[in-house]
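[1] the sequence isn't on hand, but the structure is:
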């Protein structure tokens, strides 16, 4: 490719709405341009990287035995009504009517459509297992699209769906996809972690997220540096931090705490560790035709509630936070001084696993400006219902018992699910087993955010000059920068010769034949992030040299002009081989 025949749309400044590095650099490097909120044009530079990501994904999916197809972006509402997600999915599902007033959606995912394919095409156990995948545009009507391609409304995704005759088969399909994802993200040249995760709205049993490690990541990942344990903070088990409850050491006492409504203020006022205070969170669940049930969740003062874990407690599947009016009605006081002792109306108490082993702790007295100290289970309070309802923190024991946890930030770029029979039962996707009896298929679901990978890769690889692409997904592997291409015959002839040699060797090379000044050329290609650069000038050629610099190198080095193409080809191949 020659730059004079290509489109290079670099900018000196990022748009005002660009909040994070990847958004700023993708716009400045001429990769994307905004069309509407969360919707982008992918310009030639950006599309080249997308196609390289897709190529690696396709190669590894094919290697793992998956079969590519293509399903429509527009899906009929009937399929979503069958699965039950028409009502449950929420406003992110873009719904519309055609001219005949039939309901349709813009697909955010394709479980319903692929299940419809399976139930119509798969009749016998002899056709199983099978794994269908596609690379397709998705649309999710995000309430607040932001961060460029990181949280857009329209995006490109690879989604795969496996169908098996039993759980053993599903586990094997899941393992193959998990291994394929490890190979994909390794080949993409990204630092990543596979972490245990919650299934969310898709449903099913086991799942893992694949996160690119970056300080700007939206997700917190708990991992153990001395073992293989890693999980999204939302899904990581929080072990009790107190092994055994100690005996009470003093009486329960109502204590004045004027104006101290937060655990931190109470602890400072009473001159006690924050870890001896209890945080009270009040939730409500609706009862048809009757007043709501109120729940009091008790966490240690330095801990945070995990809504996903709470949602899984029987009875709390559709909780909401209680209103202040409800809190006053049930507890007799506004928030800030709440506790389980002396409520006005009965509440259901749930204690976190650590709280359940605490003694001599401090709770609100259900009276403004008062807390109760020296509270103990059994003596002062009934034994609680105990559940893991908190987020893990740095320094907590690892759930695998092999060390303590640390926390890092990650950007989710892939997710694998064991769906089980959630969709096959809802949509009657069956096959005839070895005995001729109909059985529901066991399903798995496996997604990769193709366009999101670009943003994640940049968040992990950049400097003050621009993007630093891994070789495997850079828009070009090497750029040739001739000094005075339009003025020097020697420079032009050698640049053209190098270009021909690299093309013949299968290298993805661009020759900047625009005749720009060196500073403009270097700034453009450093911003775009091409991993390798050769500079050809009259002075160097007189000495039989050209100048090489890798994108991460601080200094340039001289290479023999006649062997430069072979040298950089070897460098590129070594980098791609990992």
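    Nice, thanks for sending it over. Computed from a predicted model, the values in this text were never measured in an experiment. Residues are numbered from 1 along each chain as shown.
[2] going forward, measure contacts between C-alpha atoms and count neighbours the same way
    OK.
[3] mind telling me what element residue 516 is part of?
    Per DSSP states H and E, residue 516 falls between elements, in no helix or strand.
[4] tell me the contacts of the residue nearest to it when sequence neighbours are not counted?
    Leaving aside its chain neighbours, residue 516 sits nearest to residue 484 (7.9 Å; criterion: C-alpha to C-alpha, 6 or more residues apart in numbering). Residue 484 makes contacts with 491, 492, 515, 516, 517, 537, as judged by C-alpha atoms under 8 Å, 6 or more residues apart in numbering.
[5] and here's the other structure:
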């Protein structure tokens, strides 16, 4: 490729609404152009990187035995109504009517469509296992699209769906996909972690996310440096911080705490550690035709509620935070001084694991300006329902018992789910087993954010000059920058010769023949992030030399002209092999 025949649309400054590094650099490098909120055109430079990501994904999916197909972006509402997600999915599902007033959606995902294919095409256990995949455009109507391709509304995704006759088959299909994902992200050249995760709106029994480690990531990842444990904070198990409950040493006492509604203020006033205070969080679950059930969740004062965990507890699915009017009705006081002792109406109490092993703790007295100290389970309060309802924190023991938790930031780029029979049962996707009896197909679901990978790779690989692409997905592997290509016959001849040698060696090379000044050329290609560069000039040619410089190198290296092609090819191959 020659630059004069390519489209290079670099910008000196990013638009003011670009927030994160990847968004700014993709706009400045001429990779994307905004069409509407969360919707982008991918310009030639950006599309080249996308196609390279897709190629790696296809190779590894095919290697794992998956079969490519293509499903429609527009899906009939009937399929979503069958699965139950028409009501469940929420406003991110873009719904519309055609000219006949039939209802459709633009698919954010394809579980319903692929299950419809399976129920019509798969009749016998002999046809399984099978894994279908596609690379296709999705649309999710995000309430606040932001961060460029990281949180867009329209995006490209690889989604795959496995069908097995039983749980053992699903485990094997899941393992193959997990292994394929590890190979994909390793080949792309990303630093990543596979973490245990919540299944969210997709559903299923088990799921794991693949996160690119980056300081600008949206997700908190809990991991143990001494082991392989890693989980999204939403899904990370929080062990009790006290091995057992100590015997009571204090008498229970109502204590004045004027104006001290927060645990931190109460602890300071009473001159006690924050860890001895209890945070009361009031939730409600609605009951048709009756008053709501009110729940009091108890956390240590320095801990935070994990709403995902809470939503999975028996009776708390679909919970909401109680209104102030409900709190006054049940507790007799506004928020700030709430506790489990002396409520006006019965409430259901759930204590976090750590709280359940505490003694002599402090709770609200259900009276403004008062807290109760020296509270103990069994003596002052009945034994509570105990559950893991908090977020883990740095320094917590790792659930695998092999060290302590640390927290880092990550960008989700892949997710694998064990769906089980959630969709097949709802949509009647059955097969005949070895005994001729109908059974529901056992499903898995596996997604990769193709376009999101570009943003994640940039968030992990950039400097003050621009993008630093991993070799495998760079729009070009190497750029030739001739000094005076339009003025010097020797520079032109040697550059063309080197270009031909690299092309014949299978190297993805671009020759900058635009006639720009050196500073402009270098700035453009450093911004775009091409990993390798060779500079050819009259001065170097007189000595039989050219200058090679890797994108991360601080200084160029002089290389003999007749060895330049081989030298560059070896550098590129070595980088791809890492």
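    Cool, the structure landed. Worth saying up front: this structure is predicted, and the values here are computed from it rather than measured.
[6] before we move on, back to that, quick check, nearest of the contacts of residue 484 of the first structure to residue 10 of the first structure?
    residue 516 (13.7 Å; C-alpha to C-alpha).
[7] measure the closest one to residue 2 of the first structure for me?
    Applying C-alpha to C-alpha, to the nearest Å, the value for residue 516 of the first structure to residue 2 of the first structure is 13 Å.
[8] same check, this time on residue 534 of the first structure
    Residue 534 of the first structure is 14 Å from residue 2 of the first structure, where distance means C-alpha to C-alpha.
[9] now residue 308 of the first structure
    Distance from residue 308 of the first structure to residue 2 of the first structure, by C-alpha to C-alpha: 52 Å.
[10] in the stretch 451-578 of the first structure, what residue spans correspond to helices?
    489-504, 518-528, 538-542, 564-577 (DSSP state H, counting those that start in this stretch).
[11] er, the stretch 1-150 of the second structure I mean
    With DSSP H, counting those that start in this stretch as the criterion, the stretch 1-150 of the second structure has helices at 21-28, 44-63, 77-83, 85-88, 111-121.
[12] longest strand of the second structure?
    For the second structure, the strand with the greatest residue count under DSSP state E is strand 406-420.
[13] which elements pack onto the next helix or strand after it?
    Once strand 406-420 of the second structure ends, the next helix or strand along the chain (criterion: DSSP H and E) is helix 422-427. Contacts defined by 3 or more C-alpha pairs under 8 Å, 6 or more residues apart in numbering; DSSP states H and E place helix 422-427 of the second structure against helix 77-83, helix 111-121, strand 442-449.
[14] contacts for the first one?
    Spelled out, it's helix 77-83 of the second structure. Outside helix 77-83 of the second structure, the residues within contact range by C-alpha under 8 Å, 6+ apart are 86, 87, 103, 104, 105, 112, 113, 116, 423, 426, 427.
[15] reformat these as a markdown table; add neighbour count and distance to residue 547 of the second structure.
    Converted to a markdown table, those look like this (neighbours: other C-alpha atoms under 10 Å; distance: C-alpha to C-alpha, whole Å):
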| residue | neighbour count | distance to residue 547 of the second structure |
| --- | --- | --- |
| 86 | 16 | 60 |
| 87 | 11 | 62 |
| 103 | 14 | 62 |
| 104 | 18 | 58 |
| 105 | 20 | 55 |
| 112 | 25 | 56 |
| 113 | 17 | 54 |
| 116 | 17 | 58 |
| 423 | 25 | 59 |
| 426 | 15 | 64 |
| 427 | 20 | 63 |
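[16] out of those residues, who's nearest residue 295 of the second structure?
    Using C-alpha to C-alpha, the shortest approach to residue 295 of the second structure within the contacts of helix 77-83 of the second structure belongs to residue 87, at 26.0 Å.
[17] which of the helices and strands packed on helix 422-427 of the second structure sits closest to residue 357 of the second structure?
    Residue 357 of the second structure lies closest to strand 442-449 among these, at 39.0 Å (C-alpha to C-alpha).
[18] so how far is the closest one from its chain's centroid?
    The chain centroid and the centroid of strand 442-449 of the second structure are separated by 14 Å, computed with C-alpha atoms, centre = their mean, to the nearest Å.
[19] next, the angle from that strand to strand 406-420.
    Strand 442-449 of the second structure runs at 140 degrees relative to strand 406-420, counting by axes from the mean of the first three to the mean of the last three C-alpha atoms, to 10 degrees.
[20] strand 442-449 of the second structure against the first structure, how far on average?
    On superposition with the first structure, the mean distance recorded for strand 442-449 of the second structure (mean C-alpha distance after the TM-score superposition for the first structure) is 0.2 Å.
[21] then stretch 51-61 of the second structure?
    Averaged out, stretch 51-61 of the second structure is 0.2 Å away (mean C-alpha distance after the TM-score superposition for the first structure).
[22] mind listing what residue 451 of the second structure touches?
    Shown in contact with residue 451 of the second structure (C-alpha under 8 Å, 6+ apart): 50, 149, 155, 156, 157.
[23] now do the helix ranked longest in the second structure: which elements does it pack against?
    Longest helix in the second structure, counting residues (DSSP state H): helix 167-188. For helix 167-188 of the second structure, the contact count by 3+ C-alpha pairs under 8 Å, 6+ apart identifies helix 44-63, strand 154-164, strand 406-420, strand 442-449 as packing neighbours.
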